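Asks: Sequence and predicted model, in that order:
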Amino acid sequence: MGKYLFDILNENEEFKIKVLTRRHKGVKFSEFIDRVSYLPKAFFIPYYNYLRKLKDLNEFDYIILNGVPSTIIGSWCLPRSLWEKCIVYIHGTELENYQRQSLFSKNTLYKNYFPLIKASGKIVFCSKFLMDKFKENGVVGDFVTISNFIDKNTFYKIDDYPRKNILLSVGRITKTKGYDLMLDDFKELINKGYDYKWWIIGEGPYKKSLEFKIKNLKLSKHVLLLGKKPIEQLNRYYSQAKLFWLYSESESFGLSYLEANMCGIPFIAKKIPGLEEIRNNEVNSYYRENYGSFSDFIDFLESEDEKQQKELEIITFARQFSKQKFEEKWLDLLSK
């Protein structure tokens, strides 16, 4: 979402912007973007050296800190007198990352992290669930929610692709995404003679283990690991699938679930709080816990009437999470 925010501000003549980021292939130097070297164990040092040389930091009306590393960098490299100009943009696992740190890291690297959040002008969350989680953990500050969005020009149903008996999963392949439970469910489905395929798009640290388990369960001809795909190609896969599924242990918003909805398919997931904001019960989504077996759910899904009308309802619901609303809320925040 940080990239989209940059695009929005860059296209608006009312704003003069400067972006500071680490040097990598995906980011090119321009008059708006400065890049610094990346040092994994001391990532803030190049930023500190860069910011120390700037003479005009006070001229900025706002300093947007996008994610954990940027906020840590700001907490160490920006003068405290500028903290009130900061807008901290929080996306997802910030609290979990902090809680996993050693006591030494909490007392050093993260020492000024929460003081900066408390002193900053605004803290922007991608979901109400995430904001409430910070409040429940005793974090205070001037909080506001600006929901993530799905771009309707990128994610849409391609009518030339007919629906098939395909279950689709998209995202980083990690153990916490629930692949072991999904394999159990899919095995039950195949053992009962259902003619379904499972497409998995993504890469991640759990991929090799997943490949081994697929082979061990003799599911190789039914499960296709497609690797990572460009974002502009994903709707080709969403448009052919009948269902999106992931049994994630936690989500801060659930972008991939909404991507599927924008292409007209529902999702099934575990009952977790982070998905509540994007659910319209049994219109665009289902909870696995509500069905005795996965085959029971598939039977229910296949028995539903007026599938084309249901598809339109799913798309209509997903479109409320629009780029226009995201843009309007950010521009309103930055115009005050």
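Replies: Yep, it's here. Numbers count the residues shown, from 1 in each chain.
Asks: Please make it C-alpha for all contacts and neighbour counts, starting now.
Replies: Noted.
Asks: Assign Trp76 to helix, strand or coil.
Replies: helix (DSSP: H, G, I helix; E, B strand; the rest coil).
Asks: residues touching the nearest residue to it once chain neighbours are set aside, list them.
Replies: In this structure, Trp76 finds its nearest non-sequential neighbour in Asn112, 7.0 Å apart by Cα to Cα, 6 or more residues apart in numbering. Going by Cα atoms under 8 Å, 6 or more residues apart in numbering, Asn112 touches 72, 75-76.
Asks: same question, Tyr291
Replies: Tyr291 touches Phe297, counting by Cα under 8 Å, 6+ apart.
Asks: for comparison:
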Amino acid sequence: MKNICFLEGDISRSGGTERVTSIIANELAKRKDEFNILILSICKRNDQLFFYLEPNIKITTVFAQPDYNGKKEFFKIVYKIRKFLKENSVDILIDVDTILDIYGIPATRFNKTKIVSWEHFNFYENLGVKLRDYGRKLAAKYSDVIVTLTKEDKNYFKQNLKIKHNIYTIYNPLILTKKNNDYDLNSKIILSAGRLTYQKGFDMLVEVAKEVLMHNDEWKWIILGEGEDRKKLETQIHKYGLDGKVILKGNVEDIDSFYDKASIFVLTSRFEGFGLVLTEAKTFKLPCISFKCKAGPNEIILNDVNGYLIESFDLNEMAEKIRYLINSELKRKQFSDNALNDTEKFQLDFIKKQWIDLLNNL
């Protein structure tokens, strides 16, 4: 049996990183004869986990308190991780986000623990944290394996860094299945989802909504998710007279019911690591429209087959394509019928096998 540890920043959060970590960890934890799964979280700001974890997964935190200084307490963090790895005889440490390589790699130097660097954004985005760039350089030199979420991003790593060991692409898995009704051609709801942050481009979404909804009074645009840009977006929505038309729903537990009732799914991100919400929308047969941002949408949407890929960040083209879909039931039906084309590569069983093979071959 192999002891596998996921190193997380905060496993209690509601982000896509934590969601995918929980899925993969749970799938591995079900194979009790092969893997013992542990999660080491730098901190845990919420008492309750947002995503379910199998009861046989052991969760430990580096710091009991939620506030810590990652730079000032660098050596303390590395020491605690190293001690945890030794006490639990960890065979493989998976750093969830390459910024954690600044801790995980020193903690695994000169011991038996193998290290996997799991990129969750893309090579060209550091989210304003230069340490993330440094973590990627460490990963290229010292990690036993780097895992990217897209082939596009794998190429960015190979073009910019000399990778000493192996680099693989493992997509995020499809995790929702169509449960209720067939695609509703009569729906007049546009749906978007993600954290209300600069990355997700909801400020651009509101600009597009202003052009789309002014001539389509029966349509509404629902945004699922919460974040630091809420007040700014509320002000922008009110400024354009879109109150009640563009609706900020916040975090919801029944996200599948929103997918089920929607007509079109739109992604306006400035950048992605993958674009998990697009794959979720496709399982509900939704036509998808997205900017061709780095990295992910190009490998999820088949342009003019089950959605549209829009040049980043052409707001006029985005508005034009949404208006066209609104006015063409035939095109929406065509995209819906083709929604699951090219999705075999995202199926959970396939993704799970890739992870199992990777871990068993280390």
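Replies: That came through fine. Values in this document were obtained by computation on a predicted structure and should not be read as measured data.
Asks: Let me know how buried the residue nearest to Asp142 of structure 1 when sequence neighbours are not counted is, in neighbour terms.
Replies: Distances taken as Cα to Cα, 6+ apart put Lys122 closest to Asp142 of structure 1, at 5.0 Å, once the chain neighbours are dropped. Counted with other Cα atoms under 10 Å, residues neighbouring Lys122 of structure 1 total 21.
Asks: Aligned counterpart of Lys122 of structure 1 in structure 2, please.
Replies: Aligned against structure 2 by TM-score structural alignment, Lys122 of structure 1 finds its counterpart in Val145.
Asks: my guess is that match meets Asn166, correct?
Replies: Yes: counting by Cα atoms under 8 Å, Val145 of structure 2 touches Asn166, with 4.9 Å between them.
Asks: Strands of structure 1, start to end?
Replies: Using DSSP state E, the strands of structure 1 run over 19-22, 33-36, 63-66, 86-90, 122-125, 143-145, 166-170, 197-201, 223-227, 243-245, 267-269, 285-287.
Asks: In JSON lines, list these along with distance to Ala318 of structure 1.
Replies: Output for the strands of structure 1, formatted as JSON lines (distance: least, Cα to Cα, whole Å):
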{"stretch": "strand 19-22", "distance to Ala318 of structure 1": "31"}
{"stretch": "strand 33-36", "distance to Ala318 of structure 1": "33"}
{"stretch": "strand 63-66", "distance to Ala318 of structure 1": "25"}
{"stretch": "strand 86-90", "distance to Ala318 of structure 1": "22"}
{"stretch": "strand 122-125", "distance to Ala318 of structure 1": "19"}
{"stretch": "strand 143-145", "distance to Ala318 of structure 1": "18"}
{"stretch": "strand 166-170", "distance to Ala318 of structure 1": "17"}
{"stretch": "strand 197-201", "distance to Ala318 of structure 1": "21"}
{"stretch": "strand 223-227", "distance to Ala318 of structure 1": "26"}
{"stretch": "strand 243-245", "distance to Ala318 of structure 1": "14"}
{"stretch": "strand 267-269", "distance to Ala318 of structure 1": "12"}
{"stretch": "strand 285-287", "distance to Ala318 of structure 1": "11"}
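Asks: closest one to Arg100 of structure 1 among the ones you listed?
Replies: Proximity to Arg100 of structure 1 (Cα to Cα) singles out strand 86-90 among the strands of structure 1, at 17.3 Å.
Asks: Just give me the mean distance for the closest one relative to structure 2.
Replies: Mean deviation of strand 86-90 of structure 1 relative to structure 2 after superposition (mean Cα distance after the TM-score superposition for structure 1): 1.3 Å.
Asks: Give the aligned range of that strand in structure 2.
Replies: Against structure 2, strand 86-90 of structure 1 falls on residues 115-119 (TM-score structural alignment).
Asks: ok, which stretches of structure 1 are helices?
Replies: Along structure 1, counting by DSSP state H, helices occupy 2-10, 44-53, 68-77, 94-99, 103-107, 113-119, 128-136, 179-191, 207-216, 234-238, 255-262, 294-303, 307-318, 323-334.
Asks: tell me what the third one is packed against?
Replies: Spelled out, it's helix 68-77 of structure 1. helix 44-53, helix 113-119 (3 or more Cα pairs under 8 Å, 6 or more residues apart in numbering; DSSP states H and E).
Asks: Quick one: map Phe32 of structure 1 onto structure 2.
Replies: Taking TM-score structural alignment, Phe32 of structure 1 has Lys58 as its aligned residue in structure 2.
Asks: how close does that match get to Lys86 of structure 2?
Replies: 15 Å (Cα to Cα, to the nearest Å).
Asks: repeat for Arg332 of structure 2
Replies: From Arg332 of structure 2 across to Lys86 of structure 2, the span is 55 Å (Cα to Cα).
Asks: and the two? which has more neighbours close in?
Replies: A count of neighbours by other Cα under 10 Å puts Arg332 above the other of Arg332 of structure 2 and Lys86, at 25 against 16.
Asks: from what I can see that one touches Lys285, true?
Replies: No: applying Cα under 8 Å as the test, Arg332 of structure 2 and Lys285 come out as separate, 9.9 Å apart.
Asks: Count the residues that sit near the closest residue to Ser117 of structure 2 other than its chain neighbours.
Replies: Spatial nearest neighbour of Ser117 of structure 2, excluding adjacent residues (Cα to Cα, 6+ apart): Ile146 at 4.7 Å. Residues lying near Ile146 of structure 2 (other Cα under 10 Å) number 25.
Asks: likewise Leu85 of structure 2?
Replies: 23.
Asks: Please list all residues in contact with it.
Replies: Leu85 of structure 2 makes contact with Thr113 under the criterion Cα under 8 Å, 6+ apart.
Asks: try it again with 10 Å
Replies: Residues near Leu85 of structure 2 by Cα atoms under 10 Å, 6 or more residues apart in numbering: 3-5, 40, 79, 91-93, 107-108, 111-113.
Asks: now, which of those sits nearest Glu211 of structure 2?
Replies: The nearest member of the contacts of Leu85 of structure 2 to Glu211 of structure 2, counting by Cα to Cα, is Leu40 at 46.5 Å.
Asks: From Asn88 of structure 2, how far out is that closest one?
Replies: Taking Cα to Cα, one finds Leu40 of structure 2 at 11 Å from Asn88 of structure 2.
Asks: out of these two, which sits in the busier spot?
Replies: The residue with more neighbours, out of Leu40 of structure 2 and Asn88, is Leu40; 24 against 12, by other Cα under 10 Å.
Asks: In structure 1, what residue corresponds to that one?
Replies: Under the alignment by TM-score structural alignment, Leu40 of structure 2 pairs with Leu20 in structure 1.
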